[in-house]
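> Got a sequence here, can you build the structure:
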Amino acid sequence: MKKYSFIVFLVFLLGILSGCNSSKQAVTAQPAISPADTSLFRLVQQQTFHYFWDGAEPSSGLARERIHTDGVYPQKDQSTVTSGGGGFGVMAILVGIERNFITRQQGFERFEKIVGFLEKADRFHGAWPHWWYGETGKVKPFSKKDDGGDLVETSFMIQGLLCVRQYYKDGSPAEKALAARIDKLWREIEFDWYRNGKNALYWHWSPNYGWDMNFAVSGYNECLIMYILAAASPTHGVAAEVYHDGWAENGKIREPREALGYTLQLRHHGAPNGGPLFWAHYSYLGLDPRGLKDQYADYWMENQHQALINYQWCVNNAKGFKGYGPDSWGLTSSYSVKGYSGHAPSAERDLGVISPTAALSSFPYTPDQSMAAMKHWYNDKKDKLWGSYGFYDAFSETDNWFLPRYLAIDQGPIVVMMENHRTGLLWNLFMSCPEVKTGLKKLGFSSPHLTKPN
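Got it, this is the predicted structure:
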């Protein structure tokens, strides 16, 4: 027993020291993880990180859209790389450096490959497509008319790259040069073009179909980061009214209501008890929700309450699905028994499928509930749920459905949000960007970061 306790203490100490890697970027301590839980927390981060390291497409260095490890890997998708999931992946690589999963030099070399690919890959008015072919950098259409720029996925990518820029901006000459190349990519994104002449941002533009997809993005969903980056752009910025008229729909976004004992402040389209839980993750991988407020919402409260509602829905388990409970919960968009599905806490959208990313990426909001799920899945269900890149994307005990399949957009937030819970690493990097602070102020946000020096 004494030997085990000493080993746990050493793992805990190494976890603390690994957070002191020479990034020269201060981080703010988060609520402590008990020494007894630190080794599992680290293991889950590390195994999931390898999706973006060992599992990366070799030519580009970017995350593959999906990886199946059940012997039926989709051959047609082996070279498909994703801009949004790739953006989550570059943030995961920063975590890998800080946690000593890889060295600083290894991380730098991978970033050089990724940035080199992004500089040459297809772009459309500065925006990247949803998918590329990794060997060539040519766009792979996501659907017939989605063969051009995807401003939402581009925003997820640049959110990650700005963290990399901040990480290396005061480093060696080579690191500073890499930061400058990222800065150039950021400045070339034409957010103002994607207004389509309106007070809104449009998700897609195609060189072949123009604005035919006609998707003006309004809230509330996963896309807040796009509007903030558009306001923050030093070269192609948009005015505040684009946010207030387009995203907030002249105030219609605000729709306070109670759900399972918690208040939601914003309208979640078609989701009375909150949307898929990734809405509380994707925009907030870099954008720090702690103390983040504007005239429409307190975003920490919104995200925490969305996670708690999601948890409570699974605990209540009104539909009687097998395996749901306080140590197995989490509904979000993921693989499902019959294809991909946007799981959410409602009678129509709860299909009996748990997605581990939902609970694990919610660690900052629900630390006790997320820890209970992580320990149960690893200690009691490891033989059915655990593989090369951590917990499988989704499972259903009701349907006895456990497939070893992974998606970049689900694995990335696990690594990043667990680190934000532990150290605030990515939150502090992203929020240190002077342009981000300018954009938030332009839109009327308040945040503790806005009073900190750049």
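> contacts, neighbours, all on C-alpha from now
OK.
> Please name the residues that touch Leu201.
Going by C-alpha atoms under 8 Å, 6 or more residues apart in numbering, Leu201 touches 191, 194-195, 216-217, 227, 242, 246-247.
> With distance to Leu429 and neighbour count added, can I get those residues in JSON lines?
Below are the contacts of Leu201 laid out as JSON lines (distance: C-alpha to C-alpha, whole Å; neighbours: other C-alpha atoms under 10 Å):
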{"residue": "Phe191", "distance to Leu429": "22", "neighbour count": "27"}
{"residue": "Tyr194", "distance to Leu429": "27", "neighbour count": "25"}
{"residue": "Arg195", "distance to Leu429": "28", "neighbour count": "18"}
{"residue": "Ala216", "distance to Leu429": "30", "neighbour count": "18"}
{"residue": "Val217", "distance to Leu429": "27", "neighbour count": "21"}
{"residue": "Tyr227", "distance to Leu429": "19", "neighbour count": "28"}
{"residue": "Val242", "distance to Leu429": "26", "neighbour count": "22"}
{"residue": "Gly246", "distance to Leu429": "28", "neighbour count": "23"}
{"residue": "Trp247", "distance to Leu429": "25", "neighbour count": "25"}
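> between those residues, which is nearest Ser355?
Val217 (25.8 Å; C-alpha to C-alpha).
> in terms of contact, does that closest one touch Asn199 like I think?
No. Counting by C-alpha atoms under 8 Å, Val217 stays clear of Asn199, with 10.5 Å between them.
> just to revisit the earlier point, return the subset of the contacts of Leu201 lying in strands.
Among those, no residue falls in strands (DSSP state E).
> Just give me the closest of these to Asp393.
Using C-alpha to C-alpha, those come closest to Asp393 at Val217, 27.0 Å.
> Let me know the distance separating that closest one from Ile228.
Distance of Val217 to Ile228, given as C-alpha to C-alpha, to the nearest Å: 13 Å.
> what are the ranges of the strands in the stretch 201-350 of the chain?
204-205, 254-259, 262-266, 333-336, 339-342 (DSSP state E, counting those that start in this stretch).
> next up, for comparison:
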Amino acid sequence: MLNTLQFHLEQMVHERGFLFHFADIVTGKRIWDCEMSSIDTAIFLCGALTCKAYFAGDTGPERQIRELATKLYERVDWPWMLNGGSTFSMGYKPESGFLKARWSTYCELMMLYLLAIGSTTHPIEPTYWQNFARPYINYAGFRYLSDLAPLFTHQYSHAWFDFRNQRDRYVNYFQNSVAATRAHKAFCLAQANQYSDDYWGVTASDSIAGYTAWGGPPMLGRIDGSVVPSAAAGSLPFLPQECLRTLMAMRERYEQNAWGRYGFVDAFHPTSDWYDTDIIGIDQGISLLMAENLRTEFVWKTFMSNPEPQAAMKLAGFHT
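So this is what the prediction gives:
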């Protein structure tokens, strides 16, 4: 962990603290002409702050870990990524400037805004928390805040920020994700002869045709009967019994082809005899984080012991 944080601070190319979406793990340089990503920087910082809180001892390496994590967080110039707007840009390219796309509608963006509000060096005003749209979806008797986006958008911020017993002026976001997961399961079961209580869950992943941001409701992409294990695994704290049931059933039935060194494959379609060969870290990551939160609440407790997320949620208007 010490080497990882040191590499990100000293070698990983950045602009005002924001990291490239994809980078070479040896050189730290940009690859694939990608953008400096605001949301992926936020995901990384949530992990760094978790390490900062966990390594609380007095040994030299533990002190270094805390110092490195602090420097990585404190160097981020959050107002710069607003680019003069009322919401965050999704990223920045050195050749062309800020991306036109913005984090302007409810999704996985909560961690981004809260980290920025809680910054002790380059904060944004708490009023920015009110600036992203919060549309509702109604499906199968469930009503919840959501953009037209896959299920992972209801999971990622919840891996670190503990929203369970708090709400802001709008909603309890944990219960919102419970409703979103229930609606997604109902959506899967409504696809004729494709899914069951023991086999459901579709979110952004690989597919037979390549990577796709599919799911629902409403229908996103061409749902073909493939299953994405991280859809249920990433929602384990929201629907423990239902998610555990399908994950255990899928492993029991498809273990020979769908389970490997790192757990489930990213996606699979048994009737087509297709089992993904790629390992996608972000999908494995949300599965592990949420499994541990269900088991012990470890990630929530550790991350939330940092003063910055606590202060940010208070400033954003969260209360019990």
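> picking up where we left off before, mark which of the contacts of Leu201 of structure 1 are part of helices, please.
Of the positions in the contacts of Leu201 of structure 1, Tyr227 sit in helices, assigned by DSSP state H.
> Now the closest residue to Val178 of structure 2 other than its chain neighbours: which helix or strand?
Leaving aside its sequence neighbours, Val178 of structure 2 sits nearest to Phe238 (C-alpha to C-alpha, 6 or more residues apart in numbering; 4.9 Å). Secondary structure assigned from DSSP states H and E places Phe238 of structure 2 in neither a helix nor a strand.
> For Phe238 of structure 2, what is the corresponding residue in structure 1?
By TM-score structural alignment, Phe238 of structure 2 lines up with Tyr365 in structure 1.
> I'd say its match and Gln304 touch.
Yes. If you go by C-alpha under 8 Å, Tyr365 of structure 1 and Gln304 touch, sitting 4.8 Å apart.
> what's the span of stretch 23-30 of structure 2, first residue to last?
With C-alpha to C-alpha as the measure, stretch 23-30 of structure 2 spans 4 Å from end to end.
> repeat for stretch 165-183 of structure 2
21 Å.
> Now do that stretch: everything it contacts.
Outside stretch 165-183 of structure 2, the residues touching it (C-alpha under 8 Å, 6+ apart) are 139-140, 142-146, 151, 154-155, 158, 163-164, 217, 235, 238-239, 316-320.
> and it, how far from the chain's centre?
Taking C-alpha atoms, centre = their mean, to the nearest Å, the mean C-alpha location of stretch 165-183 of structure 2 is offset from the chain mean by 16 Å.
> Okay, the counterpart of Ser196 of structure 2 in structure 1 and Tyr392 of structure 1: tell me how far apart.
Under the alignment (TM-score structural alignment), Ser196 of structure 2 pairs with Gly325 of structure 1. Distance from Gly325 of structure 1 to Tyr392 of structure 1, counting by C-alpha to C-alpha: 19 Å.
> More neighbours: which of the two?
Tyr392 (26 against 17; other C-alpha atoms under 10 Å).
> who's in contact with the more buried one?
For Tyr392 of structure 1, the contacting residues are 356, 385-386, 402-406, by C-alpha under 8 Å, 6+ apart.
> in the stretch 201-320 of structure 2, which spans are helices?
Secondary structure of the stretch 201-320 of structure 2 (DSSP state H, counting those that start in this stretch): helices at 229-233, 240-258, 281-295, 298-304, 307-315.
> can the ones you listed go into CSV with extra columns for distance to Gly17 of structure 2 and mean neighbour count?
Output for these, formatted as CSV (distance: least, C-alpha to C-alpha, whole Å; neighbours: other C-alpha atoms under 10 Å):
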stretch, distance to Gly17 of structure 2, mean neighbour count
helix 229-233, 29, 29
helix 240-258, 37, 16
helix 281-295, 21, 19
helix 298-304, 20, 20
helix 307-315, 17, 18
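> before we move on, back to that, which of the strands of the stretch 201-350 of structure 1 is buried the deepest?
Among those, strand 204-205 has the highest mean neighbour count (mean count of other C-alpha atoms under 10 Å), at a mean of 28.
> From Phe88 of structure 1, how far out is Trp131 of structure 1?
14 Å.
> now do Gln306 of structure 1
Using C-alpha to C-alpha, we find Gln306 of structure 1 at a distance of 21 Å from Phe88 of structure 1.
> do Gly320 of structure 1 as well
On the measure of C-alpha to C-alpha, Gly320 of structure 1 and Phe88 of structure 1 end up 34 Å apart.
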